[in-house]
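In: here is a sequence with its predicted model. Questions after.
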Amino acid sequence: MSVTVLFCRESWADPQIALPAYETPGAAGADIRACLPDDLREAGMTFAPMQRAVVPTGLCVEIPPGFEMQIRPRSGLALKHGITLPNTPGTIDSDYRGPLGVALVNLGTAPYTIAHGDRIAQIIIAPVLQARFMLTDTLSATARGLGGFGSTGRS
């Protein structure tokens, strides 16, 4: 299945920064890049350990109704540098039309600089089902029952 996601650039955005793209034919996520404002383009955005901030992409998005955009970490940035998302996956709803930013956090032990044009996250386009929520006096029984965190064992 294929859907079309529309993007437009913010007025200040660098048109040389590529739109999100799948890096391999089997990729589930498309890489999205940092598009830094003029005053940060040369130096980049440096994240101290435990610092979090929103990295701009310079893009606004129109997602088709019935779909969402999930923002997920890039595994290489997470493993090598501790750069991840504090709210993963982040969700962009189909009715949002504002600037698309990526909240990042540095969980590593050293400062890390995001450069203009760096791949900072990946996006997944996924179908959305909206549930009906109902109140009831009882719930059906299961073998697990009330067992919570860790109740099914280690393996």
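Out: Everything's here; your move. Residues are numbered from 1 along each chain as shown.
In: hey, let's count contacts and neighbours off CA atoms from now on
Out: Fine.
In: residue boundaries of the helices in the protein?
Out: 75-81 (DSSP state H).
In: what residue is smack in the middle of it?
Out: residue 71 (1.6 Å; Cα atoms, centre = their mean).
In: ok, that one to residue 125 distance?
Out: Counting by Cα to Cα, to the nearest Å, the gap from residue 71 to residue 125 is 9 Å.
In: how deep is the residue lying closest to residue 3 once chain neighbours are set aside tucked in, by neighbour count?
Out: Distance criterion Cα to Cα, 6 or more residues apart in numbering; nearest residue to residue 3, sequence neighbours excluded, is residue 64 at 7.6 Å. Number of residues near residue 64 (other Cα atoms under 10 Å) recorded here: 17.
In: most distant residue from the centre of the protein?
Out: Going by Cα atoms, centre = their mean, the residue of the chain most distant from its centre is residue 137, 37.7 Å out.
In: who are the neighbours in contact with it?
Out: Counting by Cα atoms under 8 Å, 6 or more residues apart in numbering, residue 137 makes contact with nothing.
In: that older thread, got the contact list for the residue nearest to residue 3?
Out: The contact partners of residue 64, taken as Cα under 8 Å, 6+ apart, are 3, 4, 5, 94.
In: let's see 10 Å
Out: Counting by Cα atoms under 10 Å, 6 or more residues apart in numbering, residue 64 touches 3, 4, 5, 6, 93, 94, 95, 125, 127.
In: putting a second one here so we can go through both:
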Amino acid sequence: MAESVEVLIVADRIPAYAHPGDAGADLSAAEAVELAPGQRATVGTGVSIALPDGYVAFVVPRSGLAARHGITIVNSPGTVDAGYRGEIRVTLLNTDALVPYSVAVGDRIAQIVIMPVTRARFVPVEVLPGSHRGGSGFGSTGYNEQGDRA
């Protein structure tokens, strides 16, 4: 069984895990919103949490909403730091070019994933050590030298 952590919460609807072993617990809308094609809106969840120091919460899209309706989260993953005590709000985007999407109170709109976090100690240097990848950037493993898919 996975480790659990106690998270203090104020909410009308407590986030819930749909299945044993799920990483994300569903967050529900606390307000109704109509998203026109291409429109975004920030939707309240009515959830406020107090994470223990050393933990972070990530708010991520629900795959079913994305696949069936084109609904995603603009700033995914949204980061909830341990010191934040305000309401968790989710900025939804309707990526469908033709069909509006209605969010009703109680609809599951996102998932929240709670994770331990490691803080970095940044060490300034003049030159970084080499690596196999080096300075190759975004998409560098999917194309050959001629720019064709590898």
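Out: Good, I have the coordinates. Predicted, not measured: the structure shown is a model, and the values here were computed from it.
In: any idea what the residue farthest from the centre of the first structure aligns with in the second structure?
Out: When the second structure is aligned by TM-score structural alignment, the residue opposite residue 137 of the first structure is residue 126.
In: just residue 27 of the first structure next, same as before
Out: Match for residue 27 of the first structure (TM-score structural alignment): residue 22.
In: ok, the residue nearest to residue 3 of the first structure to residue 128 of the first structure distance?
Out: Distance of residue 64 of the first structure to residue 128 of the first structure, computed by Cα to Cα: 11 Å.
In: counterpart of residue 51 of the first structure in the second structure?
Out: In the second structure, the residue equivalent to residue 51 of the first structure is residue 39, according to TM-score structural alignment.
In: that match contacts residue 92, correct?
Out: Yes: counting by Cα atoms under 10 Å, residue 92 is a contact partner of residue 39 of the second structure at 8.4 Å.
In: quick one: the strands in the first structure?
Out: Using DSSP state E, the strands of the first structure run over 6-9, 30-33, 45-47, 52-62, 67-72, 83-84, 90-92, 99-106, 112-114, 119-127.
In: pick the most deeply packed of those.
Out: Most buried of the strands of the first structure, by mean neighbour count (mean count of other Cα atoms under 10 Å): strand 83-84, with a mean of 26.
In: in the second structure, what stretch matches that one?
Out: Under TM-score structural alignment, the match for strand 83-84 of the first structure is residues 71-72.
In: from the middle of its chain, how far away would that stretch be?
Out: Computed by Cα atoms, centre = their mean, to the nearest Å, the chain-centroid distance of stretch 71-72 of the second structure equals 11 Å.
In: and if you look at stretch 70-77 of the second structure?
Out: 7 Å.
In: kindly report the same for stretch 45-55 of the second structure.
Out: 14 Å.
In: span of that stretch from start to end?
Out: Stretch 45-55 of the second structure has an end-to-end distance of 20 Å (criterion: Cα to Cα).
In: surely residue 117 of the first structure and residue 31 touch.
Out: No: at 11.0 Å, residue 117 of the first structure does not count as touching residue 31 under the criterion of Cα under 10 Å.
In: who touches both of the two?
Out: Both residue 117 of the first structure and residue 31 are contacted by residue 18, under the criterion Cα under 10 Å, 6+ apart.
In: who are the contact partners of the closest residue to residue 107 of the first structure other than its chain neighbours?
Out: Using Cα to Cα, 6+ apart and skipping the chain neighbours, the partner closest in space to residue 107 of the first structure is residue 82 (4.6 Å). With contact taken as Cα under 10 Å, 6+ apart, residue 82 of the first structure is in contact with 49, 50, 75, 76, 105, 106, 107, 108, 109, 110, 111, 112.
In: switch to 6 Å and redo it
Out: With contact taken as Cα atoms under 6 Å, 6 or more residues apart in numbering, residue 82 of the first structure is in contact with 106, 107, 108.
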